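K.L.:
Predicted model and sequence follow; I will ask about them next.
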Amino acid sequence: MSKVKPIIPPNFIENLFKQTRFTKKEIVGLCKLFKKLVAIYGAESTSSVAAMSSVVLITIPTQGFDRLMFREFLQNELGITTEEILTDRIFCFFDQRNDGVIHEDEWITGLSVLLRGTQDERIKYTFTIYDLNNDGFITKEEIFSLLRNCLVKHPQDEDPDEGVRELVDIVLRKMDCDNDAKLSFEDFSTSVNKQSLLLEAFGQCLPSREISESFLNSISSVQ
């Protein structure tokens, strides 16, 4: 007996169509892809945990991506190979319900920003990712935390973090428009609009244009 394919409620598609920049056909494809990817990465995550434990695991089917699964998705499907501090922030951006799981509608809504977002939407997104404590500013300490793994440190260096602090000072001189030693959203937005390369100044949190186009093109072929 063949399996009955799940029916996607029309109002679910309609709501996502209004909230995102995807077509209705793309949303249907994304719904199908979501279920496939959750099954794939969920199985891999369970196998990985089981391999590290002698306890017999009883698995419960997940309703979405947990942190580990989502990190694998970002790396394998979107080419976002970044520090854990940033993948956790991206997870929180997608997890709008704040329940530790990225559900289908959250996944599609988040992808709309990453893959089809306007310049303003992408600036707001990256600022949110870099604002580690959600206080509305990217502080000097946060920039240091984000950049400290970007530079190669030599064992013979007396202060291996000195180069990072110098880089932080350079960044602040360039982007801190009101000279208050931290970046407001206005500082960040103004700087990025003047020089687009500053959009991901503190670490990768967006897929490349080529990967975005490839991912979008693959949606139509999902069965």
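P.N.:
It's in.

K.L.:
From now on I want contacts and neighbour counts done on CA atoms only, so please keep to that.
P.N.:
Fine.

K.L.:
what about the spatially most central residue of the chain, distance to residue 61?
P.N.:
Residue closest to the average C-alpha location in the chain (C-alpha atoms, centre = their mean): residue 90, at 3.3 Å. Residue 90 sits 23 Å away from residue 61, taking C-alpha to C-alpha, to the nearest Å as the criterion.

K.L.:
Please apply the same query to residue 98.
P.N.:
Distance of residue 98 to residue 61, given as C-alpha to C-alpha: 19 Å.

K.L.:
what's the next secondary structure element after the longest helix along the chain?
P.N.:
When the chain is parsed with DSSP state H, its longest helix is helix 24-51. Beyond helix 24-51 on the C-terminal side, the first helix or strand identified by DSSP states H and E is helix 67-78.

K.L.:
what residues does stretch 179-186 touch?
P.N.:
Here stretch 179-186 makes contact (C-alpha atoms under 8 Å, 6 or more residues apart in numbering) with 124, 127, 136-140, 172-173, 175-176.

K.L.:
Could you list which of these belong to helices?
P.N.:
Among the contacts of stretch 179-186, the residues falling in helices (DSSP H) are 124, 127, 140, 172-173, 175.

K.L.:
Next one for the comparison:
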Amino acid sequence: MERGQPSKEECENIRKHFARHDSDGDGVISTSEFNVMLKRMGVLLSASDEKRLFDAMDQDKSGRIEINEFFAHYHTILALEKRAEEKQVENLRQKTSFSTEEIKAMYANFKRIACTGKDDGLIDMKEFRQMMVDSDAHRNVVFYDALFRMFDRDNSGDIDFSEFVSALAVYHGKTAGAHSPDVRAKFFFGIYDGDNDGYISKEDLRTVLTNCLAANEVQCGANDIMKLVDNTFAGISGASNGKMDFAAFKAAKNN
């Protein structure tokens, strides 16, 4: 089939792709939406090249890309996305000890999760929670939210594919490089550091323990949980004033 005659399925995919990047739903893609679209696809262009591409797609020079113009240049968009994907896969392969095949499989899974809600090519909190519920019914929202923060490294409120793979690499001990044990320890430290202040307080630990026990239907009174927290802190060298920093956490983890 010629490029000028997309199939019914291809037409539907193009419309979905267009709608995904028409964030305000006004039926056109503005220059700012176009910029966001390229970034989400991992396509990194200079400002001049980005403008040149936008101008080429904006055939009627209206300053906006309409659906028919998007259709006409869809194969160019796909080619750029594929090239960006291949480059990203290679970069992630070098940064982690995942294989190319594993990263490609993760990309397929990422795309499936990212379209369960907003279908914007990113995983938001709601989509992340649903992913966790589907894979692990024994946890709860508090744990999921803490884990989400560890995935969302730039604190944007969404997880992109690079963040997704990087966090999984840390979680599974697949981080490349000599310092991967430290990276992994910091990852788990962040899960306990509920208020993200750089310390695990007794309240942070109490919250995690309370929710983990409740999620696993283990009956334990508040006083007993607090005794466990106090005993834990008492046994950690470097924990003082009801707080422990990363160095104390790492030392306790290694003992």
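P.N.:
Perfect, I can see it now. Being a predicted model, the structure only gives us computed values, none of them experimental.

K.L.:
out of the ones in helices among the contacts of stretch 179-186 of the first structure, which are buried?
P.N.:
124, 127, 140, 172, 175 (16 or more other C-alpha atoms under 10 Å).

K.L.:
Can you tell me what the third one aligns to in the second structure?
P.N.:
In other words, residue 140 of the first structure. Superposed on the second structure with TM-score structural alignment, residue 140 of the first structure falls opposite residue 202.

K.L.:
what about its match, distance to residue 118 of the second structure?
P.N.:
From residue 202 of the second structure across to residue 118 of the second structure, the span is 37 Å (C-alpha to C-alpha).

K.L.:
same thing with residue 147 of the second structure?
P.N.:
According to C-alpha to C-alpha, residue 147 of the second structure and residue 118 of the second structure sit 20 Å apart.

K.L.:
What's the local residue count around residue 176 of the first structure?
P.N.:
Residues near residue 176 of the first structure, counting by other C-alpha atoms under 10 Å, number 18.

K.L.:
May I ask you to confirm that it is in contact with residue 192?
P.N.:
No: using C-alpha atoms under 8 Å, residue 176 of the first structure makes no contact with residue 192, being 11.7 Å away.

K.L.:
sorry, back to before: between the ones in helices among the contacts of stretch 179-186 of the first structure, which is closest to residue 84 of the first structure?
P.N.:
The shortest gap between residue 84 of the first structure and any of those belongs to residue 127, at 17.0 Å (C-alpha to C-alpha).

K.L.:
How about the closest one: what's its closest non-neighbour residue?
P.N.:
Setting aside the residues directly before and after it, residue 127 of the first structure is nearest to residue 185 in space (C-alpha to C-alpha, 6 or more residues apart in numbering), at 6.8 Å.

K.L.:
which residues in the second structure form strands?
P.N.:
Ranges of strands in the second structure, per DSSP state E, are 28-29, 65-66, 123-124, 158-159, 200-201, 243-244.

K.L.:
The ones you listed into JSON lines, with extra columns for distance to residue 91 of the second structure?
P.N.:
Formatted as JSON lines, those follow (distance: least, C-alpha to C-alpha, whole Å):
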{"stretch": "strand 28-29", "distance to residue 91 of the second structure": "30"}
{"stretch": "strand 65-66", "distance to residue 91 of the second structure": "31"}
{"stretch": "strand 123-124", "distance to residue 91 of the second structure": "21"}
{"stretch": "strand 158-159", "distance to residue 91 of the second structure": "17"}
{"stretch": "strand 200-201", "distance to residue 91 of the second structure": "33"}
{"stretch": "strand 243-244", "distance to residue 91 of the second structure": "35"}
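
K.L.:
deepest of the ones you listed, which one?
P.N.:
Across the strands of the second structure, averaging neighbours per residue (mean count of other C-alpha atoms under 10 Å) puts strand 123-124 on top, at a mean of 25.

K.L.:
which bit of the first structure covers it?
P.N.:
Going by TM-score structural alignment: strand 123-124 of the second structure matches residues 65-66.

K.L.:
ok now the matching stretch, how far from the chain's centre?
P.N.:
Mean-position distance between stretch 65-66 of the first structure and its chain equals 13 Å (C-alpha atoms, centre = their mean, to the nearest Å).

K.L.:
Quick one: residues in contact with that stretch.
P.N.:
So stretch 65-66 of the first structure is contacted by 38, 42, 100-103 (C-alpha under 8 Å, 6+ apart).

K.L.:
List the contacts of residue 18 of the second structure.
P.N.:
Applying C-alpha under 8 Å, 6+ apart to residue 18 of the second structure gives the contacts 29, 67, 70.

K.L.:
please redo it, this time with the cut-off set to 10 Å
P.N.:
Residue 18 of the second structure makes contact with 12, 25, 27-29, 37, 65-67, 70-71, 74 under the criterion C-alpha atoms under 10 Å, 6 or more residues apart in numbering.

K.L.:
Pick the one among the residues you listed closest to residue 97 of the second structure.
P.N.:
residue 37 (29.1 Å).

K.L.:
Please list all residues in contact with the closest residue to that closest one other than its chain neighbours.
P.N.:
In this structure, residue 37 of the second structure finds its nearest non-sequential neighbour in residue 21, 5.9 Å apart by C-alpha to C-alpha, 6+ apart. Residue 21 of the second structure makes contact with 28-30, 33-38, 40, 119-121, according to C-alpha under 10 Å, 6+ apart.

K.L.:
Of the residues you listed, grab the buried ones for ChimeraX.
P.N.:
Burial among these is assessed by 16+ other C-alpha under 10 Å; the matching ChimeraX selection reads:
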select :28,29,30,33,34,35,37,38,40,119,120,121
